[in-house]
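Asks: could you look at this predicted model? Sequence included:
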Amino acid sequence: MSLIDNEPVSNVAEFSVSELSNSLKKTVEDAFGHVRVRGEVSGYRGPHSSGHAYFSLKDEKARIDAVIWRTSFSKLAFKPQEGLEIIATGRLTTYPGSSKYQIVIEDVKPAGAGALMALLDDRRRKFEAEGLFAPERKKPLPFLPGVIGVVTSPTGAVIKDIRHRITDRFPVHVLVWPVKVQGEGSGDAVAAAITGFNAIDPGGKIPRPDVIIVARGGGSLEDLWGFNDEAVVRAAADSRIPLISAVGHETDWTLIDHVADRRAPTPTGAAEIAVPVRAELMADLAAFHARQQSAISRRLDHDRRQVAQTARALPSPDMLLALPRRRLDDASSGLDSQFLLTVSHQRQTFGAMASRLSLGTLEAAVRDKRSGLRHTALEAEQAVVGRLSRLRQHFQGLTANLQPIGLKARSDAARFKLDALSERFDRTESRITMERRDRVSQVWRVASSLGPQKVLERGYAILRGENDEPITDPAALPAGTVFVAEFSGKRRVGALSTGPTSGDGLTPKPKRRRRKTADEEASRVQGSLFEG
């Protein structure tokens, strides 16, 4: 008999690894098919890409793995948070592949209000550190909005209270975005509604709200937890439309209340904040109109009194114009006499100037200029001749003193230069003489154009008396005066008859024949007026 045959036979059943693992799995699931576990969430990183969430529950002495399947995770009203103490409801099971056990969670609730408050306080500090609660971010509400958007449940009493209050105060268009305000997905629905109102284009078919009211009735902390969701807070902070938060009662505070542009204690209070009272506005407008009319009347009365007082202090138009009228009359009365005086003075001035512009004066000036030019030309000619004579004598003396040997060429050069210089002097003399003759001719043409002979050529005549003096005044022609009438190129002797004259003093009137006197006989001998 061998040693093996001598070993004692055991009655313990033999299991394979798989059989033992399955047995343990069945035992654990039967014994702990429905359990509630209280513990702190550890290692939570959000749902996996597959939609399942894996983390652990722990306390100060032990640790257990936990998993929430995708179908259960989407139905949770409260999502687990890292470090939050929760009460998880589910069942225990094992994982044969690693000989571990875990709890499959079907429902999650916070472990009392203290845990929720701690989580709420952590979120509040986080958003406050980001500046989402800063007062400078808050936008002013419009005084009188045309459209009010309301985010709330369409079946509750909240929307009825808001619409009734707006109708009583100031009826405007109310646009309701129906959302779920409690339970699973309420936070995402509220955030989507706020974002949707901001996405409406102004002037489109759907009117864009001028202000948004997010409202809900009162409830517990768990009931209002959706308005503490991060998505709601960030949607309210990013809203370009002013937002009023009216969640819960006056003592209820949520995170949306901190980030909203205005918080209302109740939904009815939000309606009162959004629109003013129309009756009060009408009363204020009527009061302002009455005050304006009264102010305008008082101002017109005051201005009317001021104008009347100013008018009494001003002088009349006759008084204002009296002195200018007197000055105008004085000036107009002296204008005629001053004009006559000025004309007489100008006539005397022109007469004096005309007397100086006689033909004898011009001829004397021309004779003086001509005599001066002749004298100057003679002096220039004599100077040139004398200069040439002196130069010839000088060069002749130099030539006589020079030795004939070796100096003939130099003498010829000097003689050539002397001849050239003589020719230059001759040309200069001729040119200067011609220039002076041209100048005399120009002066003579100007003098001739200004002379009285040119005037006579245009049909005028000059009367001359004794000493060949011009007669310019008819008063200097008494009866019997003998004068000479000078025409263009002709001179005639005439005499005025001694008889009475006509109105112009020149044409004699018919008279009786009488004996001629000695003067008349002399006048007859000299010739009559215009006699050739």
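Replies: Yep, it's here. Numbers count the residues shown, from 1 in each chain.

Asks: from here on, contacts and neighbour counts on C-alpha atoms
Replies: OK.

Asks: am I right that residue 176 sits in a strand?
Replies: Yes - counting by DSSP: H, G, I helix; E, B strand; the rest coil, residue 176 is located in a strand.

Asks: skipping adjacent residues, who's closest to residue 59 in space?
Replies: If the residues on either side of it in the chain are set aside, residue 59 comes closest to residue 39, at 5.7 Å by CA to CA, 6 or more residues apart in numbering.

Asks: in which helix or strand would I find the one you found?
Replies: strand 35-42 (DSSP states H and E).

Asks: comparison target below:
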Amino acid sequence: MAQSFFDDSQSNLAEYTVSEISGSIKRTVEDAFGHVRIRGEISGYRGPHSSGHAYFSLKDDRARIEAVVWRGVFSKLKFKPEEGMEMIATGKVTTYPGSSKYQIVIESLEPAGAGALMALLEERRKKLAAEGLFDEGRKQLLPHMPKVIGVVTSPTGAVIRDILHRITDRFPVHVVVWPVRVQGETSGDEVAAAIRGFNALQPGDAIARPDVLIVARGGGSLEDLWGFNDEAVVRAAAESDIPLISAVGHETDWTLLDHAADVRAPTPTGAAEMAVPVKAELEANLAAISARLSGSISRALDTNRQNVRALARALPSIDMLLALPRRRFDESAGGLGRALQLNTANKRQLFERRAAQLTPATLQRRVLEKRQMIAEFGVRAERQVERQIDRSSARLSNAAARLTLRPATDRIARSHDRLQVLARRSGEIVSLLSERRSRQLQEAARLLTSMSYRNVLKRGYAVVRDAKERAVDSAASLASGDAISLEFADGRVNAVTADGDAAPARRKPAAKKAEGKSPKGSKDQGSLF
């Protein structure tokens, strides 16, 4: 009776499939736990998956829960998950039927208190400082008088009005505003995109390229200013080719952007004062410099005029300057006639001496000397030609002696001897090669003989072949009455197969001897033949 009652109770239970029970549990968990806030330490985070989703765990000292951040939510998170950080996650608890696990689908993530934010900020500051993004050596100087100023801030706040008002009062220039959100999850990415967008402008574009940038925002809490601690903002500021002024918060507020910027301003108004000079002061300085320049020019002209007058008084008169040259000219003119006369007399005396030396005897002596020289040169030339002819004849004789048939005969004889030696060596090589090939052939023949099946036949075995001369490897392949041939070591024998229970037609003596040794009453086992 007890067994029957147990069977009836089992049959009354409803049956569920695995999918049905998993879906029921999923709906129950999601209905019981809607949006929840879970505080725990991030564990097992290795960055976003290739799909863009992020998977990790939240744990405390006694339990852990799996967590997932979908790709669309991950890109909007103000605080990205980091391994070991204690965070507060807001989302919906659900189950994953594929592995029977429950998890939280995170919709927002924030550090667990200001202490965690400060720890995260300090860790990020050390990381970026180690990369050299805060080095003073890479920071640029601000232009003294910029023509265009780019401002990255909210277009509706009081900050942009203060900046424009201060620039208008001090030195009106062209201002280009790039509107961004200065608070919220996307503020960091928008500020970084604005800085890179200003740097991407080129001279001559429809939008003028700024000479200096101002990134500004009013004061606020650490959470409100967190977008300016974003790593993307810091890297964009460090990469900016345009000098950048950071004016985020009040004078006591510090962000990572202040370290990466070229100049930090205590307030947005102070940034405007740093960006442009005071026009009235420039005009006053220009007027003072102009007055000083005019006074200096007047004093320099007066001084030069006095110097010219003093030099003019020190110069001699024209008569005094020409007196000495006139005297020298008169003295030279007076001595010119006497000098011409003396020169003419000297030339006449020299001509007479040369004429006295030109006598016929002197000319004849000179002619004889030249003839003797010519004769000596002729004799020397004849001797030189004879010696050249003798040397040429000797060279021709030596060449003719070398051009005989004996050297050619000797070379032919040496070549014949070498040819005989080579022929003898080739014969020896051919003999050696023939012997080597014969030995190799004999070895191959011995190997073939040792591997041949005929050696097996000599030990009493036979090869069975069918009517088509194919080797038979099993009895099942033959039927009764098939013609076969048996190959022994000393020849072949033809035969016909018979049934297994038929008596053999002929027995050998060895078979009779074996039959006599069998126990009495044993039956014949039959034969294949």
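Replies: Cool, the structure landed. Every value quoted in this text rests on a predicted model; they were computed, and no experiment measured them.

Asks: TM-score of the superposition?
Replies: The TM-score (TM-score structural alignment, normalised by the length of structure 2) is 0.62; 366 aligned residues with a CA RMSD of 3.2 Å.

Asks: circling back: give me the mean distance between the strand holding residue 39 of structure 1 and structure 2.
Replies: Comparison of strand 35-42 of structure 1 with structure 2 after fitting gives an average deviation of 1.4 Å (mean CA distance after the TM-score superposition for structure 1).

Asks: helices and strands around that strand, which ones?
Replies: Under the contact criterion of 3 or more CA pairs under 8 Å, 6 or more residues apart in numbering; DSSP states H and E, strand 35-42 of structure 1 touches strand 53-58, strand 85-95.

Asks: TSV for those, including mean neighbour count and distance to residue 521 of structure 1?
Replies: Below are those laid out as TSV (neighbours: other CA atoms under 10 Å; distance: least, CA to CA, whole Å):
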stretch	mean neighbour count	distance to residue 521 of structure 1
strand 53-58	19	167
strand 85-95	20	169
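
Asks: any chance of a markdown table for those, columns distance to residue 445 of structure 1?
Replies: Output for these, formatted as a markdown table (distance: least, CA to CA, whole Å):
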| stretch | distance to residue 445 of structure 1 |
| --- | --- |
| strand 53-58 | 131 |
| strand 85-95 | 135 |
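
Asks: which of the ones you listed sits closest to residue 385 of structure 1?
Replies: Taking CA to CA, strand 53-58 is the member of those nearest to residue 385 of structure 1, at 141.5 Å.

Asks: where in structure 2 does that closest one fall?
Replies: Mapping strand 53-58 of structure 1 onto structure 2 (TM-score structural alignment) gives residues 54-59.

Asks: ok, stretch 175-193 of structure 1 next?
Replies: Under the alignment (TM-score structural alignment), stretch 175-193 of structure 1 falls on residues 176-194 in structure 2.

Asks: what's the answer for stretch 126-144 of structure 1, then?
Replies: Going by TM-score structural alignment, stretch 126-144 of structure 1 sits over residues 127-145 in structure 2.

Asks: ok, which stretches of the stretch 201-350 of structure 1 are helices?
Replies: Per DSSP state H, counting those that start in this stretch, the stretch 201-350 of structure 1 carries helices over the ranges 230-238, 255-259, 267-274, 278-313, 317-356.

Asks: so which of these is the most surrounded?
Replies: helix 255-259 (a mean of 24; mean count of other CA atoms under 10 Å).
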